[in-house]
Structure formats: C-alpha cells, structure tokens
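# Kindly return the folded structure for what I paste below:
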Amino acid sequence: MRKLVCVAAMLSLGVTQVTFSADLAGAKDHPLVSRFRGADAVGYGQADFGNARLPSGANGKHTDAAGRLTDIVYRAPPGKRAAEVFENYRQALAGAGFAISWQCGPGTRDDGCGGFRFAGDLADPVIATLKGDSSEMIKLLDATNNNVSYLIATLVKNGQTSTVALMVSQDDERPTGVLLRVIDAAPMAQGQVTVDAAAMAKGLAAEGKITLYGLHFATDSATLTPDSKQTLDEMAKALKAAPALKVYIVGHTDNTGALAHNEKLSQDRAAAVVKALTTTYGIAANRLAAKGLASYSPVAANTSEPGKAKNRRVEMVAQ
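A predicted model of the protein is given here:
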C-alpha cells in the first residue's frame, strides 16, 4: 500500500510547499495535510477568511468553522481505490495528532451515513467556488455507486485550531476523488471598511444609530488603538457638520467572560471614545454620553467567532 506523504512532517509553519506539473495552475498542498502520493490537484480555492458548515455527526449534525479556508480537489493515481486512499489519510491525520471526531462510510451519496447528501450538501457547493474544471470535479466526487467516505478531524497546536473535513469518492471505473477542506481558525480582520461622515449622518437620520466597526481597542482594554483614528476623524466631522446633534456612544461586547466585567469594559470603552472626541477633536462634552451594554444587545449569535466579532462594536445613537 502506498502511503500518504507524511502529514506529521509538514506540521511546522514555513514548510516549503511543492507544486506538481500536472496540477491546476496555482494549486498547492496545505502546509498541514499533504496529498496522497501521485495525486493531482484539479480544483483549488483559498480565502483569508471564510465560513464552513461541516457535517460532524448523524441526524444532520454540523460543526461551524471560520478562519483561513483552503479547499482542494485531488484526483488519485490510476489503480488506487477509495478505501486505500481514505485509510491512508485517516492514519496520517491520527498519527499527526489530529483528533478524529466522526467518520462514516462508505455510504450513499444522496442520504449517506449522517443523513446528509455527500454530493449536494458537501461537494457541489464547494466545487462552485473553486478554480478548475467543475465537470471533472463533479465526476470525481459524485459517486453514483455510493462509494463515498468522510471524516472530520481537529488539531490544536500552539494555540491554533485547524479543522479538516475529508471526503473520498470513487465511481465505477473512474479515478478516486478527494475533497479536502482545511479551516485554520482565525478572527476576521476588522476595520477594513471605514464609514465616512456622510454615511454616519445618513445612518443616524434613517435609523437613529450607526454601527462603527472601525473603532478598535487593545485586548480586554479600553485603550483605543491607533488604527481607530480614521473612524474618529469621521465621527468628529459628522458631529461638527450638525452642531445641534447630540449622541450616545454605546459600547458592546460579546458574551466571553463574566457579565460584570463586560459591563465595565463596554462602559469604559464608550467613555474612551467620548474622551477622544472631546479632548482631541473639541466636541462639546454636553453633546456626548457614554453607555456600556456588554452583551445585552447582540446583532448575531455568540456561538461562533464571526458572530462574536459582529457583537464587539461601538454604536453612535442619536439622543
């Protein structure tokens, strides 16, 4: 039995990534999980941040993962059966320290060993986002003979959580296909879009409030970071353009930690914004009032990192 190129040997960051002449242009192995020896990468996609809903148990159970997202479709070499490819991956992942939380198969493609459809629920939506020949990827991953296996595994290393979802499929007389999804957990980079003064004024007029994700604080602190300046500049412009306008500056947190701590933290952060506007920009103190609401008013569920990121915010609310 040929063995998967050793996963454990690629666990350190900065490993040299090898590309193969038969691969789709731009495709490369993930640093943590290499290919089955001799396989070609025929589909590839990578995003600095993405969300993935991964089958993780029977009766439709799913796990939501968010972070740096890598999706690869491989075509195994001729003569390599799905069972051999899947078992090589399983052994290599386990040997590298991944905890396999669930595996199933071979099962049916339409209502498989977890009550989900391998092709429609898992493979097809991913294929639609990848570079490569979609018809070839569908042939590799949509096994009409029901020869499909799947596993989900997690590795925690140096404080970084990586989740792997693996689907191996083989239709009659066709090469074995592999769909590999790797999600390296990381918060979404915030502050990449700044709301300008005109948009703030429009939001206040239409909704009575505007959410400002461009205000950032040091971790577990009320200290504004330097990259908040652009948003503070626009807030001051909006307030100076409407001298009669009075606003509440409202701080919000996610639900991580004790509620009492978050109440104080959100109040202190709101007060820090008020202080910056009054001392640096000369906005009259009687036009501003700080209020911290901790996690009392979420705009998303606190069950995932993307939801928590949305809830960590400052709002400007018309009085």
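# going forward, measure contacts and count neighbours with C-alpha atoms only.
Noted.
# where's residue 78, which helix or strand?
Counting by DSSP states H and E, no helix or strand carries residue 78.
# Could you do the one 5 residues further on as well?
In this assignment (DSSP H and E), residue 83 forms part of helix 82-95.
# Strands along this protein, start to end?
For the chain, applying DSSP state E gives strands covering 40-57, 61-75, 99-107, 131-132, 148-157, 160-169, 177-185, 209-212, 247-252, 288-292, 313-318.
# what comes up buried for the third one?
Along strand 99-107, the positions that meet the burial threshold by neighbour count (16 or more other C-alpha atoms under 10 Å) are 99-100, 103-107.
# Tell me which residues touch the spatially most central residue of the chain, please.
Nearest to the mean C-alpha position of the chain, counting by C-alpha atoms, centre = their mean, stands residue 66 at 2.3 Å. Remark: with contacts taken as C-alpha atoms under 8 Å, 6 or more residues apart in numbering, residue 66 is in contact with 49-52, 183-187, 304-306.
# distance of it from residue 118?
For residue 66, the distance to residue 118 equals 21 Å [C-alpha to C-alpha, to the nearest Å].
# Reformat the buried residues of strand 99-107 as a markdown table; add distance to residue 193.
Output for the buried residues of strand 99-107, formatted as a markdown table (distance: C-alpha to C-alpha, whole Å):
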| residue | distance to residue 193 |
| --- | --- |
| 99 | 37 |
| 100 | 38 |
| 103 | 40 |
| 104 | 42 |
| 105 | 44 |
| 106 | 46 |
| 107 | 45 |
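# Specify which member of these is nearest to residue 59.
residue 104 (12.5 Å; C-alpha to C-alpha).
# wait, isn't the closest one in contact with residue 165?
No - at 11.8 Å, residue 104 does not count as touching residue 165 under the criterion of C-alpha atoms under 8 Å.
# before we go on, could you also do this sequence so I can check it against the first one:
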Amino acid sequence: MRRFLFALLLCLPILAAADATVPTKDVDGAHDLPFLKRYEGSYIVNYEQKSFDQFVLPLSVLKKVPDHSDRMNNYVMEPDKKLVAEGRYTRLLYVVPAGRSPLEVVRNYVDEIRAAGGTALYSCKNEACGGDLEGNDHGGGTQGLLEKLYPHERVKAANFTNGNCASTMSISEQRYVAMKLPTADGDVTLAVLVYTVGNDLYCKALNDYTVAMVVAIEPKAREQKMVTVSAAEMARSLTNTGRIALYGLYFDTNKTDIKPESTPALEQIASLLKADPALKVYIVGHTDNVGTQGANLDLSKRRANAVVAALVSQYGVKGGQMEAAGIGMLSPLASNDGEDGRAKNRRVELVKK
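Modelled structure (predicted):
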C-alpha cells in the first residue's frame, strides 16, 4: 500500500528541464577538496559547500525506527552508532568513467586517504548497510544510506540534470566508508559513498555509471556573527569547545579603557559567571599583527586585566572566578593580510579552566 500510494504521485505530470548527459566537464564553481584527489577521469556533477554546518555519519547498520515515516512516506532508519561532526561542509558528486565498479573506486579512495594517514571508522556494502538501495527521492518504502547522507531536501539541481540524476536514480550496488583524515588544521571527517545508478527515462544517459559521493567536514570554528553573545550561548560554547570568542568588547586603538558600547557584552559575561559560581575562566586578550609582538602581548594582557577589573567593580563578579591573560598576535583566527581578517583577530576570549 505504501508503494502504491507513492506510485500515484509519480503519475502527476512533470516537465523535464533537460535530460541527463554523460558529463564532459565539472559543473560551474565546483572544485576538488585540497586534501583529497578525485578518481581519474571523473567529473563533478553536484557540489555544495557551507562555511559551517553539521553532518551525521552512520557508523553502524541502519535500523528501522518503529512508527516513524518521513515526508516521502518511507520508514525512517537510524544507526545505533553515529558521529556528529561540525565545521566547513563540502559535498561533491562525481560521475566516474564507464565500466568502473563501486568496489574499485571506493578502494582507490580508501588507499588515498590511508596513504595520507587517515583511518577508517566504519564500512559496509549493499543491503548490509541497512535500508533500501534507492536514490534519495523515492517513497513508500524504507530510507536508505544515500538519503541519510544526502537528504532529498538538499538537492537543488534541476530535475533530470546530471546533478539531480546522480542522487535520485535507483541504485544497484553501493559501498560506503566513513574515515578520519589528519591535516595541518586538525582531523577532517569524511564519508565516501560509491554506487552504481540505473534509470530508463530522463536520466538514462547515466544508466550503469558509478557515482562517487564525498562529504567532508573540515575543522572550523563557527564565526560569532552576533556581536552581543548571550550568557546561555557562552555557557554552551564553554561546555562544548572550552572557549568562546567575543567581539562586543571595544577599546580605542592602543588603549585599554573599555568603551561604553561594551556594556551589553559585560552584562552577559557577568550573568554567566554569577549564575555558576563554580565556573572559572581565563579572560584572554588577542590582537592583530599591527605593531611589535612585545607591544601586542602587553596590550592584550592589559585589556584582559581591564575586563576582569570591570566585571569585579561594576558587576559584582568574584575575582577568583577569572584570570587575565594576553596572547597578542600569537593565536589568529584569520589571515592578518586584510582588514576583515585583522578584525576577527582583535577579540577577547573566555577559556574554561
């Protein structure tokens, strides 16, 4: 009955923007990850990147969640074990040259990642991964691995184009591996799903081709775009990451006097510390690279001392909860080559003791 109801929906008229074709170049704006090459002869047909996002990697077989269906009337599937990663999100879908199997392609990726020091967290193949072997827009059945890694609501490519067909066609074989890859900036979390697609309609040009989907989460802190960060947000960040960067504390150039417009930020810091008397933090001053290292170290420490003093004298925070420190220019969050980067580096951080 579930499949019959969904089949009725497929009878509604649809207009194809353009049929799929065997790709001969990458889609506009797409490029490989800097730390992971593509399989030789492949072309990128679908690409998405976000500066900060969350991604959930299954690390065990998908299992049916009782009495839960998704918006496509599929039974919802979830793994017992999973990894939740946050950072810079990149997803690439490559169409691999004809005649290449998912096994051959995935082993090439695994070899490449391991050669760079990476390690496998989990792997599976075909039905052993759990769920249906289907694209990410089927209905009336059971969610599959592709739908968990790339939900249909994220598909932005027009119907029946290569970028759409590469994830919506039926699957005849799949191989999946989740891995960690060390880089100079920290560990990258990687999901590689390689599968063979099939279709006899608008997407048939890709019939029997293999698609390699690579999803990467690179370590990157979320930018604090709200100038006044709430006490609750500070508490969450201190719990989750042990630190938070604040940009709502203002000083004149080369001065340590706190400007009046810093009041909202000071109030939220005070609220955080007074609500949890056991919480102890470092108040850490940071600067850009304008000036000498010695001058910036001194300035950042004096500014941190000024924040501590203001919180004690004006807001009644216990001095024992805070310790001032200055790092100067030694821990930038961005390049100092431009003003935007220098602005990100001029900050005060709370660091949990």
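# If we only consider the contacts of residue 66 of structure 1, which is nearest to residue 123 of structure 1?
Nearest to residue 123 of structure 1, judged by C-alpha to C-alpha, of those is residue 52 at 12.1 Å.
# Leaving out chain neighbours, which residue sits closest to the aligned partner of that closest one in structure 2?
Correspondence of residue 52 of structure 1 to structure 2, assessed by TM-score structural alignment: residue 55. Nearest non-adjacent residue to residue 55 of structure 2, counting by C-alpha to C-alpha, 6 or more residues apart in numbering: residue 85, 5.3 Å away.
# count of neighbours near the match of residue 52 of structure 1?
Using other C-alpha atoms under 10 Å, residue 55 of structure 2 has 21 neighbouring residues.
# which two from the buried residues of strand 99-107 of structure 1 end up farthest apart in space?
99 and 107, at 21.8 Å, using C-alpha to C-alpha across the buried residues of strand 99-107 of structure 1.
# and residue 182 of structure 2, how far is that from residue 8 of structure 2?
Counting by C-alpha to C-alpha, the gap from residue 182 of structure 2 to residue 8 of structure 2 is 48 Å.
# Which residues belonging to stretch 308-319 of structure 1 are considered buried?
For stretch 308-319 of structure 1, using 16+ other C-alpha under 10 Å, the buried residues are 308-318.
# Of the residues you listed, which is the nearest to residue 23 of structure 1?
residue 309 (36.6 Å).
# So what does the closest one match up with in structure 2?
Looks like residue 309 of structure 1 stays unaligned there (TM-score structural alignment).
# shouldn't residue 309 of structure 1 be in contact with residue 187?
Yes - using C-alpha under 8 Å, residue 309 of structure 1 is in contact with residue 187, at 7.5 Å.
# sorry, back to before: please identify the deepest-packed of the strands of structure 1.
Burial of these is given as mean neighbour count (mean count of other C-alpha atoms under 10 Å); strand 177-185 ranks first at a mean of 25.
# That one to strand 160-169, inter-axis angle?
In terms of direction (axes from the mean of the first three to the mean of the last three C-alpha atoms, to 10 degrees), strand 177-185 of structure 1 departs from strand 160-169 by 170 degrees.
# State the helix or strand in which residue 298 of structure 2 lies.
Going by DSSP H and E, residue 298 of structure 2 is part of helix 293-315.
# Now do that helix: which elements does it pack against?
helix 263-275, strand 281-286, strand 322-328 (3 or more C-alpha pairs under 8 Å, 6 or more residues apart in numbering; DSSP states H and E).
# Structure 2: which residue goes with the residue nearest to the centre of structure 1?
By TM-score structural alignment, residue 66 of structure 1 lines up with residue 86.
# go on, residue 121 of structure 1?
By TM-score structural alignment, residue 121 of structure 1 lines up with residue 148.
# How many residues are close by its match?
The burial count for residue 148 of structure 2: 19, using other C-alpha under 10 Å.
# Same check on residue 25 of structure 1?
Residue 25 of structure 1: 15 neighbours (other C-alpha under 10 Å).
# Roughly how far does residue 90 of structure 1 sit from residue 83 of structure 1?
10 Å.
# Those two: who's more crowded?
The neighbour count for residue 90 of structure 1 versus residue 83, taken as other C-alpha under 10 Å, is higher for residue 90 (20 against 17).
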